[in-house]
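Asks: everything below, folded, please.
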Amino acid sequence: MTTNPDTSASSPVADDTRWQFWIDRGGTFTDVVGRRPDGRLVTHKLLSDNPEHYKDAAVAGIRHLLDLRADEPVTPDMVACVKMGTTVATNALLERKGEPTLLVTTRGFRDALRIAYQNRPRLFDRHIVLPELLYQVVVEADER
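Replies: Modelled structure (predicted):
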């Protein structure tokens, strides 16, 4: 979608012959930040899911910044590192999409998340509305 050069960011780079990439993959968009071998930063934003144009948004974003065609490989001599974060799994958990979740905890702590901190605004109310748990099953493990 866009490429934005930032000529003000020219800090030295340990590997001055290869690119560095930082990627944030969200549910809708993937943001790619690349540091060129000369130290300049460039960015690219693209849809996280666009199967008609690419299989993997992160790789497509890297190819775009490297000015490679979709069929050209990204080789190790081009890239020093790729660091990626994503909110996809967190969003799926919070939105309760996907497979049911299992919680594994130390034996004796089965109800720790259900009990929580008791830090509600009206601590002595008799009618307590608890939030829906993010997990369906608890397994206790002997691990100490």
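Asks: C-alpha only now, for contacts and for neighbours.
Replies: OK.
Asks: in the helix or strand containing L65, what's buried?
Replies: Here L65, judged by DSSP states H and E, is contained in helix 57-66. Residues of helix 57-66 classed as buried: A57, A58, A60, G61, I62, R63, H64, L65 (neighbour count, 16 or more other Cα atoms under 10 Å).
Asks: in the protein, which residue is most central in space?
Replies: Central residue of the chain (Cα atoms, centre = their mean): T86, 0.9 Å from the mean position.
Asks: quick check: closest non-adjacent residue to that residue.
Replies: The shortest distance from T86 to any non-neighbouring residue, by Cα to Cα, 6 or more residues apart in numbering, is to R25 (4.7 Å).
Asks: related to what we said a few turns ago, ok, the residue nearest to the centre of the chain - contacts?
Replies: Under the criterion of Cα atoms under 8 Å, 6 or more residues apart in numbering, the contact list for T86 reads D24, R25, G26.
Asks: compare with the first, here's sequence two:
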Amino acid sequence: MSTAARKNGIRVCIDRGGTFTDCVASIPVPVSEEHPSGRKELVVKLLSVDPSNYPDAPREGIRRILEIATGKPHSRDQLVVTENLESIRMGTTVATNALLERKGQRCALLISKGFKDLLLIGNQSRPKIFDLSITKPDVLYQAVVEVEERVTLVGYTSSPMGIVENIDPNDPTYVKGISGEYVHILQKPDMEKVRKQLQDLYGQGFRSIAVCLLHSYTFVNHEQAV
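Replies: Now for the predicted structure:
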């Protein structure tokens, strides 16, 4: 199919939930009084897990949409024919559900040294300030590893360009972050030590980690190295 034809093809959006999978398709049709935009909508709803009928819900939804839109059979045993598809977009709540239900792999948190209790402490907000029996939600990780590294923001500037005076451009410990702010690298992580810490976690059965280092919103290098 040509690029021009594909741009006027079938657009599919999928919401893959824990119980149901919803597929919404925008199908090109001749312009008419009923379809002045030259498109009509089609909704397909099916169970997210139904192994006796299909192995994968999103693919099954696309298959059914193609059968309805083209009027041609699309076998479950064959790969989905994509020549009539312009785009496929999919979102899922499976990961969110796993977190809420405490399912899936155990997770370890890697955080800058000195901040291991940061997520446990939180921001100390009190939505029920007079409640005498506070139940704090459990954290989502089962172990904490402190990474010996430190990055600080340099001074303060009101300049929209993020310009900070008195910085030696030849000093590699001063870096301009992606937000325009300058950071000062006080200590780089010891990657051999980090590797040993990760190996210890792996030996304890951890297969999932979350990395949260100081000021990584603007300086991502240390997180990426880990």
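Asks: ok, which stretches of the second structure are strands?
Replies: 10-16, 20-28, 39-47, 85-92, 107-112, 143-147, 150-153, 174-176, 182-187, 208-212 (DSSP state E).
Asks: run a quick neighbour tally on the alignment partner in the first structure of R16 of the second structure.
Replies: Superposed on the first structure with TM-score structural alignment, R16 of the second structure falls opposite R25. Residues lying near R25 of the first structure (other Cα atoms under 10 Å) number 21.
Asks: then L47 of the second structure?
Replies: L47 of the second structure has 19 neighbouring residues, counting by other Cα under 10 Å.
Asks: and if you look at the one 4 residues further on?
Replies: For P51 of the second structure, the tally of surrounding residues (other Cα under 10 Å) stands at 10.
Asks: against E60 of the second structure, how distant is it?
Replies: 11 Å (Cα to Cα, to the nearest Å).
Asks: check K40 of the second structure too.
Replies: Taken as Cα to Cα, the span from K40 of the second structure to E60 of the second structure is 20 Å.
Asks: cool, T21 of the second structure as well?
Replies: 10 Å.
Asks: hang on, the earlier thing: select, out of the strands of the second structure, the one closest to K193 of the second structure.
Replies: Among these, the nearest to K193 of the second structure by Cα to Cα is strand 143-147 (8.7 Å).
Asks: that closest one to strand 208-212, inter-axis angle?
Replies: Going by axes from the mean of the first three to the mean of the last three Cα atoms, to 10 degrees, strand 143-147 of the second structure is angled at 40 degrees with respect to strand 208-212.
Asks: point out the other helices and strands that strand 143-147 of the second structure packs with.
Replies: strand 107-112 (3 or more Cα pairs under 8 Å, 6 or more residues apart in numbering; DSSP states H and E).
Asks: the strand it packs on: average distance to aligned residues in the first structure?
Replies: Taken over the aligned residues, the distance from strand 107-112 of the second structure to the first structure averages 2.6 Å (mean Cα distance after the TM-score superposition for the first structure).
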